[in-house]
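In: sequence and predicted structure are below.
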Amino acid sequence: MATFSIVAADPRVGMWGVGVQSKFLAVGAVVPWAEAGVGAVATQAWANVSYGPEGLALLRQGLSAEEVVDRLVQADPGRDHRQLGVVDAHGRAAAYTGAACLEWAGHRVGPGYACQGNILAGPAVVDAMARAYEEARDRGLPMEERLIEALRAGQAAGGDRRGQQSAALLLVKPRGGYGGYTDRWLDLRVDDHPRPIEELHRLVRLHRLYFGAPDPSRQVRLEGAVVEEIQRLLQATGYYRGPISGRLDDATRQALRTFQLNENFEERVVGDEVIDGDVLDYLRDLARRRPAGGGPATGSAVGGGAP
C-alpha cells in the first residue's frame, strides 16, 4: 500500500488523529486507528492491519509510542515490509520503516507527530509534511486543518509516485462522537477520487458546518427585515407557505424549525429568538440553488445530524 500519512496528538485539547492519502482504494478502511486518551496508529506499506488494534491495546497499558513500535515489529516476521507511525497519550511519537519497503520509503518524527510514507517521490514528501504540520500548529489551526495541510504539502512535494486515489481523516476526543456516546469526533473518507485531499477538505468544511460550535458573534436576531428575508427564503425552498409579514409567528417558527432539523442543523439551534449566521448563509445558498417548481430543496450535506 503506497501511502503517506501523519499521526498526531494534541493532549492539551485532548485530541488524537491520523491523516492519510494513497493510490489505493479506501485507504481509510486500513491505515488509521485512534482512541481518545490512548493514542493513534497508522499501519501501511504491506500493511499488517493487526498493528491497529494491538497497538492501541499496548498504548492502553501505558507503553510509550516507541515501546509500542518496538513491541509490534519485533513480534512480526514480516516486519521488513511494514511501515508504522504511533503517537501516545502524552504526545510522544515514534515510527518504523521496514528495510524492504519500496523506495522511496521513510519517516520523520517531531514533537507530537510522525510522518511516514512509501513509494514516494522522495524524502521531500515527508519533510514537507512535517514542516507544514508544525507551521499550521504554530498558527493555531485546529487539528483537522493541520492534518490537511500536512497531506497537501506531501502531495505538492510529489506524493505517492503512482498518483492519487483515496484519503481519510480520523480524529478522536473524549465524548467527541455524535451525541457524546463515542470518542469518534471526525471520521471522513474519500474512497475513490481524482483529487482526494481536496475532496476530503470539502468534507471537513461540511463537518465544521454541521458539528462545529456556534459562534456567538455570528448569531442573528429574528426580527423585522431578518424575519422577512427568512420567510422569503423558506418560501423559496418549500418550507413555508404563509405571508411575507416580517412577523415571527408560529407558522414561521415551525417552518424554520423544520428547515433546521431537516437539513441536520440541530447542533446549531441556539434559541427561538436568534438564528446561527452560518445556518442563515446556508439557507440563502439553498434558496439560490433550488430547482424551479421543485419541492423542498436539499443541500450537499452528507452525514449531518440524525442519520
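Out: Everything's here; your move.

In: going forward, measure contacts between C-alpha atoms and count neighbours the same way
Out: Fine.

In: which parts of the stretch 51-200 of the chain are helices?
Out: Taking DSSP state H, counting those that start in this stretch as the criterion, the stretch 51-200 of the chain contains helices spanning 51-60, 65-74, 124-138, 143-156, 196-211.

In: distance to V172 for these - can I get that in a markdown table?
Out: Below are these laid out as a markdown table (distance: least, CA to CA, whole Å):
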| stretch | distance to V172 |
| --- | --- |
| helix 51-60 | 13 |
| helix 65-74 | 17 |
| helix 124-138 | 17 |
| helix 143-156 | 10 |
| helix 196-211 | 14 |
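
In: any idea which of these is most buried?
Out: With neighbours taken as mean count of other CA atoms under 10 Å, these reach their highest mean count in helix 143-156, at a mean of 23.

In: can you give me how far it is from the chain middle?
Out: Helix 143-156 has its C-alpha centroid displaced from the chain centroid by 11 Å (CA atoms, centre = their mean, to the nearest Å).

In: what does that helix rub up against?
Out: Outside of helix 143-156, the residues within contact range by CA atoms under 8 Å, 6 or more residues apart in numbering are 4-6, 10, 15, 18-21, 124-126, 128-134, 136-137, 169, 171, 197, 201, 204.

In: check stretch 133-141 too.
Out: Around stretch 133-141, the neighbours that count as contacts under CA under 8 Å, 6+ apart are M143, E145, R146, L147, E149, A150.

In: now, which of the residues you listed sits nearest V86?
Out: Checking the contacts of stretch 133-141 against V86 by CA to CA gives L147 as the nearest, at 14.9 Å.

In: comparison target below:
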Amino acid sequence: MTFSIVAHCPRTGQFGAAVSSSSPAVAARCIRTRAGVGAVASQNVTDPSLGDKALDLMAHGASAQQALDILVATAIHMEYRQLALVDAQGRSACFTGSGGLGIVASALGAHAACAGNLLAHAEVPVKMLAAFQSSEGKLAERLLQAMRAGLDSGGEAGPVHSAGMLVVDAQSWPVVDLRVDWAEQDPIATLHGLWKQFEPQVDSYTQRALNPSQAPSYGVPGDI
C-alpha cells in the first residue's frame, strides 16, 4: 500500500525521501532523513522506529547495506517490513520481508533507492528510479518527478490518498517537510503544488533560523 524513494544529492549533500500510500498520513510513519547521514523509508506493515535505528547505525559508520543487515538480524517482526536506505556515500539498500503485501518490488541505484508494496506491477520502482536519475534540478523536485513516474506507471493497485516529502540539508532540521495527509484524488499533485508554493521561501526560512537579523521580510503584519 506504499511506494517511496530515498535519495542523496552528491552536488549539495542533501538527503531526501518521498512516499505515497492509500492509507492516511503515510509520511509521518514512513520516511526519515538526517543531515550528513542518510535517508530511510520504512513501510509495508510499518515500524516507524526502524528509520531512526537505521540512521543511528549509519551515523556510527555503517553503510546502508550494513545497517540493513543489522536490522534484519536483530529487529523483531522483520518479515512484515520493507525498508529502503541511502547513505552518505550514495550507497543504497532495500529489503522486503516474506510478509510483504501484494506485489512487492524495489530498485537500487547510485544515490537512490525505490521500493513499494501492493503495487500495480513490479516495474513501478524501476520507473521511479529511472525518472529520478534522468531528472535535473533541486532534490525535492527530482523526488517529486520520481513519485509522479511511479503513479503514472501504475502506482499502487488501488488509488493513493496521502503523500509526503522530507529534504534535509546541512542543518539538523528538514528544510522541506511537506505532507498531504489525505486527499480524495492525486495527493502527489497536491504535494507538488505545495512544493511550488514553498520553494521560493526555503532559503529565507533557513536564514531566519541561522541569522534573523539578515532574514528577508515577507511584508505581512508583525513580520520581522
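Out: That came in fine, so what should we check first? Please read all numbers here as calculations on a predicted model, not as lab measurements.

In: circling back: which one of the contacts of stretch 133-141 of structure 1 sits closest to V49 of structure 1?
Out: Compare each of the contacts of stretch 133-141 of structure 1 with V49 of structure 1 using CA to CA and the shortest gap goes to L147, at 21.7 Å.

In: how much space between that closest one and A136 of structure 1?
Out: Here the distance between L147 of structure 1 and A136 of structure 1 works out to 9 Å (CA to CA, to the nearest Å).

In: now swap in W185 of structure 1 and tell me
Out: Taking CA to CA as the measure, W185 of structure 1 and A136 of structure 1 are separated by 20 Å.

In: over to A47 of structure 1?
Out: A47 of structure 1 sits 29 Å away from A136 of structure 1, taking CA to CA as the criterion.

In: just E54 of structure 1 next, same as before
Out: In terms of CA to CA, E54 of structure 1 sits 31 Å off from A136 of structure 1.

In: from the contacts of stretch 133-141 of structure 1, pick the one nearest D276 of structure 1.
Out: Once CA to CA is applied, the member of those that ends up nearest D276 of structure 1 is E145, at 22.7 Å.

In: so what does the closest one match up with in structure 2?
Out: Under the alignment by TM-score structural alignment, E145 of structure 1 pairs with E141 in structure 2.

In: what does A100 of structure 1 give?
Out: For A100 of structure 1, the aligned position in structure 2 is occupied by G99, per TM-score structural alignment.

In: residues touching that match, list them.
Out: Taking CA under 8 Å, 6+ apart, we find G99 of structure 2 in contact with E79, Y80, R81.

In: quick one: the strands in structure 2?
Out: Under the criterion DSSP state E, structure 2 carries strands at the ranges 2-8, 15-21, 31-34, 38-44, 81-87, 92-96, 105-109, 112-117, 162-168, 174-180.

In: if I look at the aligned residue in structure 2 for A156 of structure 1, how far off is Q145 of structure 2?
Out: Taking TM-score structural alignment, the alignment pairs A156 of structure 1 with D152 from structure 2. Look at D152 of structure 2 and Q145 of structure 2: by CA to CA, they are 10 Å apart.

In: equivalent analysis for A183 of structure 2, please.
Out: Taking CA to CA as the measure, A183 of structure 2 and Q145 of structure 2 are separated by 19 Å.

In: could you do V160 of structure 2 as well?
Out: Here V160 of structure 2 is placed at a distance of 16 Å from Q145 of structure 2 (CA to CA).

In: just Q43 of structure 2 next, same as before
Out: 20 Å.

In: try A73 of structure 2
Out: Remark: distance between A73 of structure 2 and Q145 of structure 2 (CA to CA) = 34 Å.

In: and for A120 of structure 2?
Out: A120 of structure 2 is 19 Å from Q145 of structure 2, by CA to CA.

In: one more: R11 of structure 2?
Out: Between R11 of structure 2 and Q145 of structure 2 the computed distance is 18 Å (CA to CA).

In: please apply the same query to L139 of structure 2.
Out: Distance of L139 of structure 2 to Q145 of structure 2, given as CA to CA: 10 Å.

In: likewise H60 of structure 2?
Out: As it turns out, when the distance is counted by CA to CA, H60 of structure 2 lies 32 Å from Q145 of structure 2.

In: before we move on, what about Q201 of structure 2?
Out: Separation of Q201 of structure 2 from Q145 of structure 2 (CA to CA) stands at 20 Å.

In: next one: E199 of structure 2
Out: If you measure E199 of structure 2 against Q145 of structure 2 using CA to CA, the figure is 15 Å.

In: now do K127 of structure 2
Out: Counting by CA to CA, the gap from K127 of structure 2 to Q145 of structure 2 is 10 Å.

In: equivalent analysis for R81 of structure 2, please.
Out: Relative to Q145 of structure 2, R81 of structure 2 is positioned 26 Å away (CA to CA).

In: likewise for Q207 of structure 2?
Out: 27 Å.

In: swap in L166 of structure 2?
Out: According to CA to CA, L166 of structure 2 stands 14 Å off from Q145 of structure 2.

In: and for V19 of structure 2?
Out: When V19 of structure 2 is compared with Q145 of structure 2 (using CA to CA), they lie 12 Å apart.

In: please apply the same query to P216 of structure 2.
Out: Taken as CA to CA, the span from P216 of structure 2 to Q145 of structure 2 is 30 Å.

In: just P174 of structure 2 next, same as before
Out: With the distance defined as CA to CA, P174 of structure 2 ends up 20 Å from Q145 of structure 2.

In: A17 of structure 2 and A67 of structure 2, how far apart?
Out: A17 of structure 2 sits 17 Å away from A67 of structure 2, taking CA to CA as the criterion.
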